[in-house]
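>>> Sequence and predicted structure below; questions after.
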Amino acid sequence: MAQANVILDKLRAQLNTSDYRKLHWEGSFADYLNIVLEHPGVTRTAYQRLYDMILHHGIEEVYENKDKIIRYKFFTEFAHKYGDAIYGLDRPLMQLVNVFKSAALGFGTERRVILLHGPVGSAKSTIARLLKRGLEEYSRTDEGQLYSFAWRNPDGSGWTKDPMHGEPLQLVPEEFRPALLAELNAKCRKPYPYEIQIKGDLCPYSRYEFRQRLQKYDGDWLKMLEHEVKIYRLVLSEKDRIGIGTFQPKDEKNQDSTELTGDINYRKIAEYGSDSDPRAFNFDGELNIANRGIVEFIEILKLDVAFLYDLLGASQEHKIKPKKFAQTDIDEVILGHTNEPEYRRLQNNEFMEALRDRTVKIDIPYVTRLSDEIKIYEKDFNPEKVKGKHIAPHTIEVAAMWAVLTRLTPPKHANLTLLQKMKLYNGKTLPGFTEDNVIELKKESPNEGMSGISPRYIQDKISNALVSHPDEDNINPFMVLNELEAGLRHHSLIKSEEQYRHYKELLAVVREEYEDILKNEVQRAIAADEEALARLCANYIDNVKAYTLREKVRNKYTGALEEPDERLMRSIEEKIDIPEGRKDDFRREIMNYIGALAIDGKKFDYRTNERLQKALELKLFEDQKDTIKLSTLVSSVVDKATQEKIDVVKSRLIRNYGYNESSATDVLNYVASIFARGQSKK
């Protein structure tokens, strides 16, 4: 018992009842007007609140292919808290937020259905889920507060809330609104980007209550509000069906439009005597309960036609038609998402022109930047989540590489491969290609990313690799590549033999690229002897200096003056493809760089020059590979001296590249087998 009390006391110390009281505030209509004057944002429309919610989390400006892109931290930092961070979709998200901004300012898009369109698994549902969750949290903050009202029960037993949690200012009769708005807008105590407005009217239930109670007070609506109405803080919640709605189509034969606009409560007809009495109606359809917030339509174009007609009025006129009642005002963001086949069906259906005309389509493609695709999988497959299994370096990278390649269209440029195009998109530089070339490549393929392999398939196959090798303490890229290939034949979205062969060929491209990555890492690990690299660099610089000054080099062993060692210099320069005709320029460039550092009082370090470092490492590897004799690894007998050198290389792989003991051994064995087969590239 004592231990339980200690635990409870710690929890009690974290309680903040002031937050509870703030979220459960109640007051009079006059109190609410004071809040409006102090915080005019409480009267915002649904679009204004949604747009401000996104801006509330901040923005950052980034540049992509010379274009300034606004990145909204709501989709990154806020989303990261829930494991839903969105990567690589900055442009589509900027387009989406611009639609929200236009709607917030009343430029017309507030009268449209916003349709997220893209292939399966492209984050459409994630975006909708984040917007709903963001609104929930925002409504709990001071900046995002909003209010609704409730009616005193006739018997004095309590209060009945407006079923569509309407805006309290709607309680003001039409003829008094202009005067009230003029006063409110003139006396607001805070800068406000929007004008305070009263849009729409009370729902049928509150209209009925208003009229009935107005008789009691002989038409004095102000006195009636004072005694019969309570204003309360409204907190949006999908679970409680307050301001957040979600509709998912079911069997077409069983669809009923009352799921959107509410239905008659037959048990109360006997009590109130009529099925057209608003007290005998449940205003609990998705469009009713989503008032003041957002409604998400999952697979919106799979809806029955009758439902789509409801959307026409809901979007264009901001009205819905509950059964047996007049059109009812709503204020909500209508967001749907759909895949390509359903959208094509909409385009081909001439009877749906009205819906197409009221739709703003935002394409949400797959990611085409490798680094962003990698981040998607690192959310689920990282050391914190994958406990007990080591994921070898490049495992996620090669899977992401294949996924991105399936989404790219073959380049028209004769000297550019699909793999090179992927690298250009990922920010790498290639000889003969500039950023302008990348811009042109993207213009050539405007629909790039709208087809290809879904991230879900990749995630499934990485999961398979993790669980299907219980005896292994790590998974490596080859295991994942094998899983990806094994599942291709049964992939439900592969439509033709030609597509199957293309995806399989891309797997071969990725395997070859991975082999090159491995060989490069092993080379760098072998050549990672800092002292040997420093000696080789000093020797090269001495010879380059003598060559550019037309001097001789003193032999450190004999003391004799000798001509600069052209063979040594060229053996290093050739490693980074410096042609004979450009060697003088490269050598002068190195000397100028060293001279500029000396003027600033800095000492030259080869590690600050990426090209020179790479050349030195490749040269040292070439000099040392025969002494290490990697090819002997595949034999059963390795002498002690060679084993010691191999252990040093292995420790460097573990320390510098993230391998563990087992995966480092696998990599060395694999690269050794390549050398043993004589397949090493120059």
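All right, it came through fine.

>>> Please make it C-alpha for all contacts and neighbour counts, starting now.
Noted.

>>> can you count the residues close to residue 544?
Neighbour count of residue 544, defined by other CA atoms under 10 Å: 24.

>>> ok, now which ones touch it?
564, 569, 587, 591 (CA atoms under 8 Å, 6 or more residues apart in numbering).

>>> Next: residue 12.
Taking CA under 8 Å, 6+ apart as the definition, residue 12 has no contacts.

>>> element containing it, please.
Using DSSP states H and E, residue 12 sits in helix 2-13.

>>> quick one: which of the contacts of residue 544 has the most company?
Counting by other CA under 10 Å, top hit in the contacts of residue 544: residue 564 with 21 neighbours.

>>> what about the helices in the stretch 251-400 of the chain?
Per DSSP state H, counting those that start in this stretch, the stretch 251-400 of the chain carries helices over the ranges 258-261, 266-272, 286-289, 305-316, 340-348, 353-357, 370-378, 395-407.

>>> residues in contact with the longest one?
This points to helix 395-407. Taking CA under 8 Å, 6+ apart as the rule, helix 395-407 contacts 366-370, 373-374, 377-378, 418-419, 422, 448-455, 458, 475-478, 480-481, 503, 506-507, 510-511, 514.

>>> How far does it sit from its chain's centre?
Put simply, helix 395-407 sits 17 Å off its chain's centre (CA atoms, centre = their mean, to the nearest Å).

>>> quick one, the following helix or strand past that helix and helix 395-407 angle?
Going down the chain from helix 395-407, the next helix or strand is helix 418-425, by DSSP H and E. Helix 418-425 runs at 110 degrees relative to helix 395-407, counting by axes from the mean of the first three to the mean of the last three CA atoms, to 10 degrees.

>>> elements contacting helix 418-425?
Here helix 418-425 touches helix 370-378, helix 395-407, going by 3 or more CA pairs under 8 Å, 6 or more residues apart in numbering; DSSP states H and E.

>>> dropping in the other structure now:
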Amino acid sequence: MEWIEKANEDIRPQNQVLSFENYMEYFSKNTLKECRPTFSYLLDMINHFGRNENDGFNLFLKEEPDCPAVYGQFKPQESLYENLINFFEEGINNKFILLVGPNGSSKSSLVKKLMKGAELYSETKEGSLYSFSWVFPNDNYLKGVMGLSTQSKSENIESYATLDDKSISAILPSELKDHPLLLIPLNYRQKLLDTKLIDHPKILESVQKSYLYRGDLSKRNRMIYDALLKNYKGDHKEVLKHIKVERFTISRRYSTGAVTIEPQIHVDAKMQQITMDKRLQSLPPSLQSLNLFSMQGEVVLANRGILEYSDLLKRPLDAFKYLLMTMETGTINLSGILTELDIFFIGTSNEIHLAGFKQHPDYNSFKGRFNFIRVPYLLNYKEEAKIYLNQIKGLRLKTFFEPYALRVLCLFAVMTRLRACQSKNYSDKNLSAIASNLNPIEKALLLTEQPKLPNLDIESQQILNNGLDQIQDEFRYENLYEGKFGLSPRDLKKIIYKLAAKHKNVTFMDVLENLEKMIQEKNEFDFLNMTPQGDYHNPIRFISLLREYALNRFDRELRDSLGLIDDRSYEEHIKKYITHINSMIKGEKVHNKITDKFEDYNEYFIKEFETSINLTEQPKKFRSYLISKLGAFALDNPGKNFTYGEVFPDVIHKLQESFRNEQKKYIQNVSKNLVFYESEMDKNSDQSLPSSLSEKDKEQISHIFSNLIQNFGHSHKGATTTLKFIIKERY
């Protein structure tokens, strides 16, 4: 079986076993990598996966079967990264990170991605982690008992790390996965780190504040070390022969360095005496007399990794009061024994429980030790749509989602999460007037793609685009922030399954019909009970706006599918206009390529063009804007071949609209023939029936369907249904 050999090759690096001496040689070559507390390790892990072209973290976009990608939560991800940087500067994980947001806002998913990233990183060469166990050889191997009664030393033996099972009497692991460097006595360890990191002052400063520089072994490891040292008359080399340094990997499934504590009540860490443990009977006499303890619990398992407190505030306060001291000192008190921890503490909570927590008398004590990161619902409908792509992909064999079906659903979700812009929140009066007049769909589109709004002139559009950050952050620090309320992704997933069960082809009309029924269920959704503010918090109005939006989009696709106008004619039309207004502004003549003469600019053509695009603002201002925009595009894209349609898409759109009346007559003719065309399609089984349509009419409609299917992704059934709907509504 070939897979066995390949599996053996894959696992060998992870099963690496070293003696302590070998580990120190490895440490000398990889000092920076081996001097990483958890916060540094997680920073390197995130950097290992890198950033994408949008400056987001690739880690959170990785699709894994057991850990789906997290879309759109860019600010919470940046906040997590900034907290890790702060921990690096402090030299300790001295804050508990609490992710706060409404139910279903991907708080736990963010933590899962951190854990999954740590798992994958720990399997790489750059992310290797090491701990150690104590190995005790049996009497047959040593030819004598190595207890207090013997003076013999195994001077010819370098290490017991690589002994096989038949030569070993007992192995005691390090339950907290203590770092091998902690085996070096404190003073010597500090001198070693000072020397090795002298060329990296920033890292040295951080390490000097960490447990690697100031800490010690866990209680059990310290007791074993001291007992053996006493037995060997102070010979550290003999003690360290018992050390087996092993590589370990982080695993959420097996609770190794990545552990989740569920909200039910239980003890997070405890100690249990193991003096009566059978393993002790195989230990040297020098250790059998010790009162050794075993540490258990999620906190112990998570050491040197990530510990998540899921729904932290659902637990009684006393169940996590120990965090007050732990976050302050980096230690936990177990039965009077202070145990040092190296854990990235993170938790999740919803807004309701946080509001209750703030009323508790102890809240202020926790407040100074907690860093709160808001994780709201998404306000970017395109990022929202990415959440459901895998779900829709899984349904594709039984249901096809037509173009705009998912978009309309996601836009509705975003609109339920928005608040109306308030004039008082803007110092710029012009921006204030524009922002306060945005309706919900305009704001939802603005937060995603910054579209050209038809009711704004060019100057107003520029003011709006420049003020986008202010609009995004308007309610960021308020209690009722945008994304705190509204339809959750969990609800949207249910809606998608309902639509898939009911329809073979889901159109935007089907989505709107489902939403019309859903908004009647006011007992199920809190956002439906919010007081309307104009079009905001008004789901009936949302549906009306979305219907118009989707119809406009399909109307544009339909017109593009008619084939009446070649896009190249628009290009030449705009090019001619730009040439003439440029000559007008500069007071120059225009070169006529046909006559090869220089002529005056055509003022009649300029005015006719501006009339055709229904220009409402001052022509001079509009002309100057186009010339400056063209110049800016050329500066930003030196040497690039471009089309005027690429630089001025809004002008192209207005030109297309100028042909609307001609196209409308054409569509009305199509609407008359559509019923006959469907009948023709159904007659395939009986070729003898006479045709009601001419070949020209059939070809005309077939051409439209072909374009809608090939160019815009509609199915034939979906295109037919939507075409009927738009004809009914508009033609």
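Happy to help now that I have it. No experiment lies behind these values; they were computed from the predicted model shown.

>>> Residue 7 of the first structure: which of the helices of the stretch 251-400 of the first structure is closest?
helix 370-378 (34.6 Å; CA to CA).

>>> Same question for the closest one: list its buried residues.
370-377 (16 or more other CA atoms under 10 Å).

>>> of all the residues you listed, which comes closest to residue 246 of the first structure?
The closest of the buried residues of helix 370-378 of the first structure, once distances to residue 246 of the first structure are taken by CA to CA, is residue 376, at 25.4 Å.

>>> show me what contacts that closest one?
By CA under 8 Å, 6+ apart, residue 376 of the first structure lies in contact with 86-87, 455.

>>> same thing with residue 639 of the second structure?
Listed by CA under 8 Å, 6+ apart, residue 639 of the second structure has no contact partners.

>>> Secondary structure element holding it?
Per DSSP H and E: residue 639 of the second structure is located in neither a helix nor a strand.

>>> Give me the distance between it and residue 632 of the second structure.
Counting by CA to CA, to the nearest Å, the separation of residue 639 of the second structure from residue 632 of the second structure is 13 Å.

>>> Over to residue 138 of the second structure?
Residue 138 of the second structure sits 80 Å away from residue 632 of the second structure, going by CA to CA.

>>> Looking at those two, which is more packed in?
Taking neighbours as other CA under 10 Å, residue 138 of the second structure and residue 632 compare with residue 138 leading, 20 against 12.

>>> quick one: that one and residue 281 touch, right?
No. Using CA atoms under 8 Å as the test, residue 138 of the second structure is too far from residue 281 to be in contact (11.5 Å).

>>> got TSV for the helices and strands packed on helix 418-425 of the first structure, with distance to residue 641 of the first structure too?
Below are these laid out as TSV (distance: least, CA to CA, whole Å):
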stretch	distance to residue 641 of the first structure
helix 370-378	39
helix 395-407	32
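
>>> To residue 530 of the first structure, which of the ones you listed lies closest?
With respect to residue 530 of the first structure, and counting by CA to CA, the nearest of those is helix 395-407 at 28.3 Å.

>>> what's the matching range in the second structure for the closest one?
Mapping helix 395-407 of the first structure onto the second structure (TM-score structural alignment) gives residues 405-417.

>>> pretty sure residue 332 of the second structure is touching residue 338, no?
Yes. Applying CA under 8 Å as the test, residue 332 of the second structure and residue 338 come out as touching, 5.6 Å apart.

>>> C-terminal to whichever helix in the first structure runs longest, what's the next element?
When the first structure is parsed with DSSP state H, its longest helix is helix 497-526. Using DSSP H and E, the helix or strand that follows helix 497-526 of the first structure in sequence is helix 530-548.

>>> now that next one: how far from the chain's centre is it?
The chain centroid and the centroid of helix 530-548 of the first structure are separated by 47 Å under CA atoms, centre = their mean.

>>> again, but for stretch 397-409 of the first structure
17 Å.

>>> residues contacting residue 95 of the first structure?
Shown in contact with residue 95 of the first structure (CA under 8 Å, 6+ apart): residue 362.

>>> let's see 10 Å
70, 101, 362-363 (CA atoms under 10 Å, 6 or more residues apart in numbering).

>>> Identify the residues contacting the residue most central in space within the first structure.
By CA atoms, centre = their mean, the first structure has its centre lying nearest to residue 86, at 0.6 Å. Residues in contact with residue 86 of the first structure, defined by CA under 10 Å, 6+ apart, are 74-77, 79-80, 93, 122-123, 126-127, 130, 367, 372-373, 375-376.
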